[in-house]
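>>> here is my input; please provide its structure:
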Amino acid sequence: LLKINYWETYPEHIDSLWKKIIESSLIDDYSNDSKNTFEEDKVFVVNLFKKIIAPNSKLFEFYEDMEISWANDYPLINTLVLNSLKKIKIRSRISFVMKRLYKNDEDADFGVKIIKAVIDNKEMLQDEIGKITPNWDNERIAQIDLILLQMCLSEFLFFDSIPIKVSINEYLEIAKEYSSNKSNIFINGIMDTLSKQLDKDKRINKNKRGLQLFTIFDEI
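Prediction:
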């Protein structure tokens, strides 16, 4: 994540934003009333963020240059900031604290664990996928689809608290966002077949939580 001291190196972005704020009608309307309430102050700050800061193209380009994933994180971060601003309460320091991005340490560690599982077991994962796609060389499968298949298969085998259908649905959503229109159909077919075969071979071992959720999804 970018630290606030970046602005010492790139003050022009702060200057640019400040000029836009000063020139906006928002500042005129706000400054005309010398007796604003706390709620009115909060509305003013929220509007500044929504109408000037968040949509600023130069600021977006700066973040994108400094952090390659910013384009993907942009909607989430803006939503978190906006919700935090709206929830600020008078004389309450805790209300100024940004909401946690992850619900707990397990959630925060998940990304690292799934990547490590894929890297450590890459050959085995590719072999398993190859059994279901005998007429497809790995080179013929889109790289993003192959990665998603490997990640989903890793969840089947190494993450005992995540139900099979939860994993499949999650990677189908990712495929819709980042791959081709037909990828989710391809991935769904491969993972559905793989999950049934692995379950038949008793290679899928889910804990109580995973099994409970699996049962719920089966009943829907």
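
>>> alpha carbons only for contacts and neighbour counts from here, please
OK.

>>> the residue nearest the centre of the chain: which element?
Geometric centre of the chain, nearest residue: Asp73, 6.5 Å, by C-alpha atoms, centre = their mean. Per DSSP states H and E: Asp73 is located in helix 70-86.

>>> and that helix, how far out from the chain middle?
Computed by C-alpha atoms, centre = their mean, to the nearest Å, the chain-centroid distance of helix 70-86 equals 11 Å.

>>> mind listing what's buried along that helix?
Within helix 70-86, the residues scored as buried using 16 or more other C-alpha atoms under 10 Å are Trp70, Asn78, Val81, Leu82, Ser84, Leu85.

>>> reformat the residues you listed as JSON lines; add distance to Lys208.
As requested, the buried residues of helix 70-86 are arranged in JSON lines below (distance: C-alpha to C-alpha, whole Å):
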{"residue": "Trp70", "distance to Lys208": "37"}
{"residue": "Asn78", "distance to Lys208": "36"}
{"residue": "Val81", "distance to Lys208": "36"}
{"residue": "Leu82", "distance to Lys208": "37"}
{"residue": "Ser84", "distance to Lys208": "35"}
{"residue": "Leu85", "distance to Lys208": "39"}
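
>>> to check against the first, give me the structure of this:
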Amino acid sequence: MINRVLIRTRVLQTAYAHLHRGELKLTAAEQDLMVGLERTYDLYLYLLQLIPSLTDFYQEVLDVRRRKHLATREERSPNLRLIRNRFAQQLASSEKLQNWYNQFGLRWQDDETLLRHLIRLIEDSSLYDDYLKGSTESYEQDQNFWADAFHHLFAADDLLNERLEQQSIFWENDLKIQEKIECEERPSGEEEQVQAVIEEAKSMGQYQSTSFANGPVEVVKDFVEKTLRKAVESQPIDEQILPMFREEEDETFARHLLRQVLVKHDEYLKLIEPILTEGWSSERLADMDALLLRLGVTEFLHFPGIPTHITINEYVELAKHFSTAHSASFINGILDAMAKRLREEGKILKQ
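Model (predicted):
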């Protein structure tokens, strides 16, 4: 499940945090990296577990409604199709998911406000109306209902996202790297000054945040939806839940990329300096831009199986989220020139 997009993002965050702390201990950096990746995988499993947990809670809600003194006819005899949903039952039967959930520190059941909110979203939706009106019942219809509910009702829900963030599993910046801030006058001093501007903007209702389309959280949501849609009734659900790493080489890629950029960050900056445009020295580079360039050079030199254009595109996308408004084009130009020079010098052979 952890793909190269997620790995590059987490390596960037980890390296930035450690360089700014003045910590270059590889063991500590690798440990932080793996914790970040594990949290990302936890989010994947946690969101899958939402469906059986919400189904159990809905059963409790229907039971309470049924016992009301002045229960309506519909409350006394509710439609139980969602409770009998075959796909939810299949997820509930997963030993892998239940074993993980039993050892995990968070419980969906501990937040009744959120669960009631999600139930209301479902019951008020045309998606739910159409589901109940279906003339036939099948596994495919049950599966499609939950996949569509996750996509249309849950994935962008503000309260759900807020709760996940509060529970410290939703972190985009779990190593407290930096927040991308775009304002007319950004203070050039310490982090405290930047934070003061953020707080002032929030208090005045002028603060806005946007999700990173290729960031860890959004990528995880995509994998959750793919898992929901690709499951089949004839196969055990445990075989369809994605592992943390699809291939062992992905974990190796993560560790090696982090090691090289930390160990050789000064050396790589010296390689980049001759490419910098006139008027730009390494001292004038934004810290994030300098790190993005170093990571690009690391991939050029140490990962022959990754084409240079793939590397460039990936770090341009990261620059759009983590650096300034002009950084993406800057990163693109410097890395493209760097790749050409390294090929001319025979240091890389790939295209």
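
>>> can you pull the TM-score for these?
The TM-score (TM-score structural alignment, normalised by the length of the first structure) is 0.75; 207 aligned residues with a C-alpha RMSD of 3.1 Å.

>>> quick revisit: now which residue in the second structure aligns to the residue nearest to the centre of the first structure?
Aligned counterpart of Asp73 of the first structure in the second structure: Pro216 (TM-score structural alignment).

>>> hang on, its match packs against Leu6?
Yes: at 5.6 Å, Pro216 of the second structure counts as touching Leu6 under the criterion of C-alpha atoms under 8 Å.

>>> the residue lying farthest from the centre of the first structure and Glu40 of the first structure: what is the separation?
Here the first structure reaches farthest from its C-alpha mean at Ser34, the gap being 41.4 Å by C-alpha atoms, centre = their mean. Between Ser34 of the first structure and Glu40 of the first structure the distance is 11 Å, computed by C-alpha to C-alpha, to the nearest Å.

>>> same thing with Ser69 of the first structure?
35 Å.

>>> now do Ile174 of the first structure
Counting by C-alpha to C-alpha, the gap from Ile174 of the first structure to Glu40 of the first structure is 40 Å.

>>> looking at the two, which is more packed in?
Ile174 (15 against 12; other C-alpha atoms under 10 Å).

>>> so what does the more buried one match up with in the second structure?
With TM-score structural alignment as the criterion, Ile174 of the first structure matches Leu318.

>>> is that match in contact with Val11, as I believe?
No: using C-alpha under 8 Å, Leu318 of the second structure is not in contact with Val11, being 11.3 Å away.

>>> where along the first structure do the strands fall?
In the first structure, no strands are found when defined by DSSP state E.

>>> packing partners for the longest helix seen in the second structure?
For the second structure, the longest helix by residue count, based on DSSP state H, is helix 26-66. The contact analysis (3 or more C-alpha pairs under 8 Å, 6 or more residues apart in numbering; DSSP states H and E) places helix 26-66 of the second structure against helix 4-21, helix 73-76, helix 86-92, helix 95-103, helix 112-123, helix 216-230, helix 248-263.

>>> ok, 6 Å please
Helix 26-66 of the second structure is packed against helix 73-76, with contacts defined by 3 or more C-alpha pairs under 6 Å, 6 or more residues apart in numbering; DSSP states H and E.

>>> buried stuff in the helix it packs on?
Applying 16+ other C-alpha under 10 Å to helix 73-76 of the second structure flags Glu75, Arg76 as buried.

>>> what is the burial count for Met124 of the first structure?
Neighbours of Met124 of the first structure using other C-alpha under 10 Å come to 12.

>>> and Pro55 of the first structure, by the same measure?
As a burial measure, Pro55 of the first structure scores 12 neighbours (other C-alpha under 10 Å).

>>> ok, the one 4 residues further on next?
For Leu59 of the first structure, the tally of surrounding residues (other C-alpha under 10 Å) stands at 16.

>>> that one matches what in the second structure?
Using TM-score structural alignment, the partner of Leu59 of the first structure in the second structure is Leu160.

>>> what does Ser161 of the first structure give?
In the second structure, Ser161 of the first structure lands on Gly305 (TM-score structural alignment).

>>> next one: Ile115 of the first structure
Ile115 of the first structure maps onto Leu258 in the second structure, by TM-score structural alignment.

>>> what sits against that match?
Listed by C-alpha atoms under 6 Å, 6 or more residues apart in numbering, the contact partners of Leu258 of the second structure are Val11.

>>> now with 8 Å, please.
The contact partners of Leu258 of the second structure, by C-alpha atoms under 8 Å, 6 or more residues apart in numbering, come to Val11, Ala15, Ala29, Glu30.
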